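Student: Attaching a predicted model along with its sequence, questions to come.
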Amino acid sequence: MKTRARVLLLAAVLASCLRAGTARAQLQALWSGERLQAGQAANLFARWEGEVPFYGTLLDVPPDWSVRRAWVVRPGRGPMPLRLDTLTSGRFRLRPDRPIDGPLVLCIETTPGGPGLALWQLASLEPSESSAKKLEPRTAEVQRQALFVQPADTENPRNYVLAVRRGARPLLVTDTLLRRLDLRHPFTVALWLKSTDRDAVVLSTWRGDEQQPYPIELVLDAAGFLRAYRGRPGRHQALITPRPVADGSWHHVALSYDPASGWTRLYLDGRPADSLYVPDVTSIDPPEALALGGRPGQMETDFGGLLDAIVLDRHAWSAAQVRRLFRRADPPADGLRLDFEAATLRLPPGMRRRRADLFFFEPLQHLQALSTDDGQVLLSWTCTDRQTRAFVVERSTDGRDFAMIARVPADCSGLPFTFRDPSPPDAPVLYYRIQQELEGGVLYPSAVLKLGRAPVQSGRALLVGNFPNPFQGRTTIQYELHEPMPVRLSIWDLSGHEVRVLIDAVQSPGRYTLTFDAADLPSGTYFLRLETPEGVQTHKMILVR
């Protein structure tokens, strides 16, 4: 960012997500893309705050990942690089030259290795009791996160996106609809975005002149968060996403403006992210152009990444509309919709059309796995996507190498779908995933289900849950005991009333499975409650009709 004062960009970069606390705990959140692509750049993020300075952290990633560099961003200050030491394959030490007071955001630039389930973790470093110069990991404070790495050649053969190379000339969009961006009329701007860049303008109507009012500018800030700006001379207002967006995976961004109510709302991946209330907004001169990948009049962009399905609508979309439309390849737009399917589209140097791993469909929901008393495994999920033709069920013993065990016709009515694995291998942990087979034979994997099959540890009672969930009428409940103990298993509704007692007795050690028939109960949310001398465990169940 060269034209806007740097303090404006960074002064509030972490304001909505970083607040110094009084607790000793430092690592407050980890962020990464849910789906990355093998061999393509990705960023990992963490939030650090509290009363103890940041001395550094240990980073563990899969051995076939590479880590190039790391830095921290503090409110009102520029990025500060960290020293990166390789300890062993997949283990790195990240530390500053001197301790840094929080709050801050930690950013790590990586390249994922092979496809499959991947885990990464951070452990805080602190001076040892024997020597202040020696740093040791704080084992009680380890944060882990799982993600899925897609094969390098994953792409949607039915869709083109816009690839923007850093240094390209921004693509200018001129349309009579831009006249509505005068802050007197409602509008919605929406797009799909994939990038690892920071301090980069994604989309803008502002030329960088502090005296020029403007209705919208989308920026990836120094910490990877996305900010939506609008401004008047000497004043810039901003909304910010609650998590970094520049992580190397696809994100949907929508900004709606309703002058009648005074609300401007920012959405990320179909969910509300931030809002701004300003009543009686004074109108401005509408912009002459909307620039993609930079600002109007800018010769070279600082942004590099992928864009698609850009919409400028005459109406302010509600939260329900955003949630319903953001996964559609051709969302109905009363205005301008820009995709990149046409080969005749004229693009400036540094931009091109290409295939990518952006799929427009509804992914599977409510995935569950359950071991039965006879050694089999039950899987359950729900599907509402009408493009899905079949489910390809895959299994793994290590979470990385999956083999197909079945292909079954799809049922995407939204009701629970159940699959039984009759002969699972004898392993302490099994991993399952379901590939949605879309039109044209395209496969898209679900999140990975991890199922532990080892006996419950000594001295514990475990409420496994119910299966399927959501359920219609009947569901299977499972819990485990390691020693004899009194057990009370009951069902409660949302109002706090006990509606059914299933078990109230002393039971022997073992795994217990029973069927709950809810034929006489209305649809809604219920809670399964297991009471033992070990304590109380609860589990949410959803009954649908």
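Tutor: Nice, I can see it.

Student: Every contact and neighbour count from this point should use C-alpha atoms.
Tutor: OK.

Student: what ranges do the strands span in the stretch 351-500 of the chain?
Tutor: Along the stretch 351-500 of the chain, the segments classed as strands by DSSP state E, counting those that start in this stretch run 351-355, 365-371, 377-382, 390-396, 403-409, 417-421, 429-437, 443-445, 449-452, 461-467, 474-481, 485-493, 498-507.

Student: can you check the stretch 1-150 of the chain too?
Tutor: Counting by DSSP E, counting those that start in this stretch, the stretch 1-150 of the chain has strands at residues 27-31, 35-37, 42-48, 57-60, 66-73, 80-81, 83-88, 91-95, 104-111, 116-127, 135-150.

Student: So which of those is nearest residue 520?
Tutor: The minimum distance between residue 520 and these falls on strand 135-150, with 39.6 Å, by Cα to Cα.

Student: Share the number of residues neighbouring residue 242, please.
Tutor: 15 (other Cα atoms under 10 Å).

Student: And for residue 145?
Tutor: Residue 145: 14 surrounding residues under other Cα under 10 Å.

Student: Likewise for the one 10 residues further on?
Tutor: Per other Cα under 10 Å, the neighbour tally for residue 155 reads 19.

Student: try residue 498
Tutor: 15.

Student: can you pull the contacts of the closest residue to it other than its chain neighbours?
Tutor: Distance criterion Cα to Cα, 6 or more residues apart in numbering; nearest residue to residue 498, sequence neighbours excluded, is residue 492 at 4.3 Å. The contact partners of residue 492, taken as Cα atoms under 8 Å, 6 or more residues apart in numbering, are 498-500, 526-529.

Student: what would the strands of the stretch 351-500 of the chain look like in CSV with distance to residue 232?
Tutor: Listed next are the strands of the stretch 351-500 of the chain as CSV, based on distance: least, Cα to Cα, whole Å:
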stretch, distance to residue 232
strand 351-355, 31
strand 365-371, 44
strand 377-382, 48
strand 390-396, 52
strand 403-409, 56
strand 417-421, 54
strand 429-437, 48
strand 443-445, 45
strand 449-452, 50
strand 461-467, 55
strand 474-481, 58
strand 485-493, 52
strand 498-507, 57
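
Student: Below is an additional structure, to be compared with the one above:
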Amino acid sequence: MRCGHATRSPSRRCLSGLPKWSSSIMSRVVCLIALLCALGVAGAPPQSHAQATPETAATRHAGTVVNLFETLDPRSPIDGALLELPRNWTVEDVHLLQYGTKPVPVQHRSRPDDTVVLTTASSIQGPHELVVRVQTDPQSGTHRWHLTPFELSKTANSPDTSRERRFRNADRLTRRVELEPPPQPDGTNRALSLDAADDALQVRLPASLAPSGDRSYTIEFWMRTSGLNEVPLSSWTGEETTAYPFEFIVDRSGRLRMYCGQSGRHEALRTNTPVADGDWHHVAVVYDETVPRLRLLLDGTKADSLRPQALPTMSGELPVALGGRRPLPIADDANQRLYTGRLDEVRFWPAARSTSTIRRMRTRPFVDRGTDTQNAPFRLGFDGKASIEPIKDLRGAEQVPASLNFRSPLRRLRASTDDESVTLRWTAQDTDQGSFIVERSLNGRSFTEIERLSPFDADPSSSERTQEITYTDENVPENVVFYRVRQTAPNAETERTTRTIKIGLGGKDASSPPVELIGNFPNPFRTSTTITYRVDESQPITLTVWDLSGKQITTLTDAVHEPGYYEQTLDANDLPSGPYFARIKTPRGIQSHRMILLK
């Protein structure tokens, strides 16, 4: 061993002038030092080594079973890793996936010092996804866990159990976890719990609302789980010859995949981040038949997209399963992949809803338009008997109180100034659902909390359901400032936020223009890019794309827009490389933005 050689060589030089008995003692001391060095290599890694990667944080609920996610991509082969957990945390299961998909058998052995040794039958090379299922401490607060790769010594004729571990301390990972008390339902919403269901729940979509490759549609729902390799929503039986427009599956790495396919061909969209973290997530898949393109959104943000080649054209009613797959003619429990988790607000829309609409409406209560049946979705809400009527048999599933709340937005944030202070006013419904947090910014990006207001601070002349709240900022630090207001209920996992408002002192209104062409992402781009713009007032808007010669390439939208953030996708597969211009035309003028296409 390297440590032993470094110790013995100088010791022999020091022994030359000593008596034999002294030399014998010194030799034993040297051997003891060498043994301690060896134990240092085989034991837990020293805490003083520098960390090669920055510390990252995740938020989980205290006293619950959660998944820890990590990517192993060693620079050279390793034989395992030492997992150091906080006190009172216990490992329930470990999964290792080569390239995030292929399961690799892994053994885990817990030790008395709150560490866990992870080993595999063969060396680990290339990217691997590690998922560790743990029971957390009931105590909330900041916790850290560590992962140190190691190699096993290559001693000849030595059994694996006695081979020494050489730790890669330079590759040691540290991750921070913020444990929060689990949110408690306030009784305003209920969700569908499938934890005790003994089979998937079956419903039938009307033919006019069934997803199909010959018409636009949107599927959206809320989900919460920590399960892996499970199907929350599907139109597939698992048979290779059966065509299906969608199947959502939480894969073995904890990420969500959406498949569609026909006999012999399947396509998939995938989220970049795990969803099996025990938190509520909003999922949406949008198919725009005019482009055509499939988009997968997670929590209101685009996760993946593709031009589908395997999306089938369906006819007639479509059978759909919640919490697993549709049943096979011959029962096969292994095929079901039953879902252990919760679902809420499952909706099938007969149109391609925009990303901005999905982002804006996902946390708001559903409003039944009554007579507008042509654009109404097929909806499962789980709040009462009427909302689950299409489900004929719950199969052990339950409607349970949920911490996920849907609330009306904060509206009409406006500001006025007397040259020294700024007075904000806004309107809210259901004001008893948490305090109002007033935030201020000097640049419109980084906001700081300046005040918390109780719902009892509302104007006493307000109605019972709709109330107006006023706040005056007496300490305005600059001539131009930005404000926004948030409301977060103590037991809710969603919040509502006003738009950002900009105001200048000195009597001059520095509010943003009623329409702003924000830009496009990515830029430069290769195949497609998303153009983003903000609308503050209801008005007609035309968004077009032009090339450098002044030729109009396409019109992305030409319609009246309500206030909100909007996104339009430019498909550039048939366009040559070069500069292009996005142009927004409104009754008040024209704005342009330069984009670069590189192929």
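Tutor: Arrived safely, thanks for sending. Please read all numbers here as calculations on a predicted model, not as lab measurements.

Student: quick revisit: out of the contacts of residue 492 of structure 1, which end up buried?
Tutor: Neighbour counting with 16 or more other Cα atoms under 10 Å marks 526-529 as buried within the contacts of residue 492 of structure 1.

Student: Quick check: residue 208 of structure 2 is in a helix.
Tutor: Yes. Secondary structure assignment (DSSP: H, G, I helix; E, B strand; the rest coil) places residue 208 of structure 2 inside a helix.

Student: wait, it sits on residue 348?
Tutor: No. Counting by Cα atoms under 8 Å, residue 348 is not a contact partner of residue 208 of structure 2; they are 10.4 Å apart.

Student: Give me the more crowded residue out of the two.
Tutor: For residue 208 of structure 2 versus residue 348, neighbours defined as other Cα under 10 Å are more numerous around residue 348 (22 against 16).

Student: give me every residue that touches that one.
Tutor: Residue 348 of structure 2 touches 209-211, 217-220, 377-379, counting by Cα under 8 Å, 6+ apart.

Student: same question, residue 191 of structure 1
Tutor: Listed by Cα under 8 Å, 6+ apart, the contact set of residue 191 of structure 1 reads 252-254, 307-311.

Student: In structure 2, what sits opposite it in the alignment?
Tutor: Correspondence of residue 191 of structure 1 to structure 2, assessed by TM-score structural alignment: residue 221.

Student: SS state for that match?
Tutor: What three-state DSSP gives for residue 221 of structure 2 is strand.

Student: helix, strand or coil for the residue nearest to it when sequence neighbours are not counted?
Tutor: The shortest distance from residue 221 of structure 2 to any non-neighbouring residue, by Cα to Cα, 6+ apart, is to residue 346 (4.3 Å). Using three-state DSSP, the three-state assignment for residue 346 of structure 2 comes out as strand.

Student: Identify the residues contacting residue 346 of structure 2.
Tutor: Counting by Cα under 8 Å, 6+ apart, residue 346 of structure 2 touches 219-222, 379-381.

Student: Just give the closest residue to residue 305 of structure 2, not the sequence neighbours.
Tutor: Closest to residue 305 of structure 2 by Cα to Cα, 6+ apart is residue 295, at 4.3 Å.

Student: what's the closest of the contacts of residue 492 of structure 1 to residue 332 of structure 1?
Tutor: Using Cα to Cα, the contacts of residue 492 of structure 1 come closest to residue 332 of structure 1 at residue 526, 36.9 Å.

Student: Burial check on the residue nearest to that closest one when sequence neighbours are not counted, number of neighbours?
Tutor: Distance criterion Cα to Cα, 6+ apart; nearest residue to residue 526 of structure 1, sequence neighbours excluded, is residue 493 at 4.6 Å. By the criterion of other Cα under 10 Å, residue 493 of structure 1 has 17 neighbours.

Student: so what corresponds to residue 493 of structure 1 in structure 2?
Tutor: Here residue 493 of structure 1 stays unmatched in structure 2, going by TM-score structural alignment.

Student: for residue 540 of structure 1, same thing?
Tutor: Matched to structure 2 by TM-score structural alignment, residue 540 of structure 1 sits unpaired.

Student: Next, count neighbours for residue 540 of structure 1.
Tutor: Residue 540 of structure 1: 17 surrounding residues under other Cα under 10 Å.

Student: Confirm for me that it is in contact with residue 524.
Tutor: No. Applying Cα under 8 Å as the test, residue 540 of structure 1 and residue 524 come out as separate, 10.5 Å apart.

Student: need the contact list for the closest residue to residue 416 of structure 1 other than its chain neighbours.
Tutor: Closest residue to residue 416 of structure 1 apart from its sequence neighbours, by Cα to Cα, 6+ apart: residue 382 at 4.8 Å. Residues counted as contacts of residue 382 of structure 1 (Cα under 8 Å, 6+ apart) are 364-367, 412, 414-417.

Student: Now do residue 382 of structure 1 against residue 391 of structure 1, distance only.
Tutor: To residue 391 of structure 1, residue 382 of structure 1 is 11 Å away according to Cα to Cα, to the nearest Å.

Student: about what we covered before: from residue 523 of structure 1, how far out is the residue nearest to residue 526 of structure 1?
Tutor: According to Cα to Cα, residue 493 of structure 1 stands 11 Å off from residue 523 of structure 1.

Student: Also residue 447 of structure 1?
Tutor: 27 Å.

Student: Residue 343 of structure 1 too?
Tutor: For residue 343 of structure 1 relative to residue 523 of structure 1 (Cα to Cα), the value is 50 Å.
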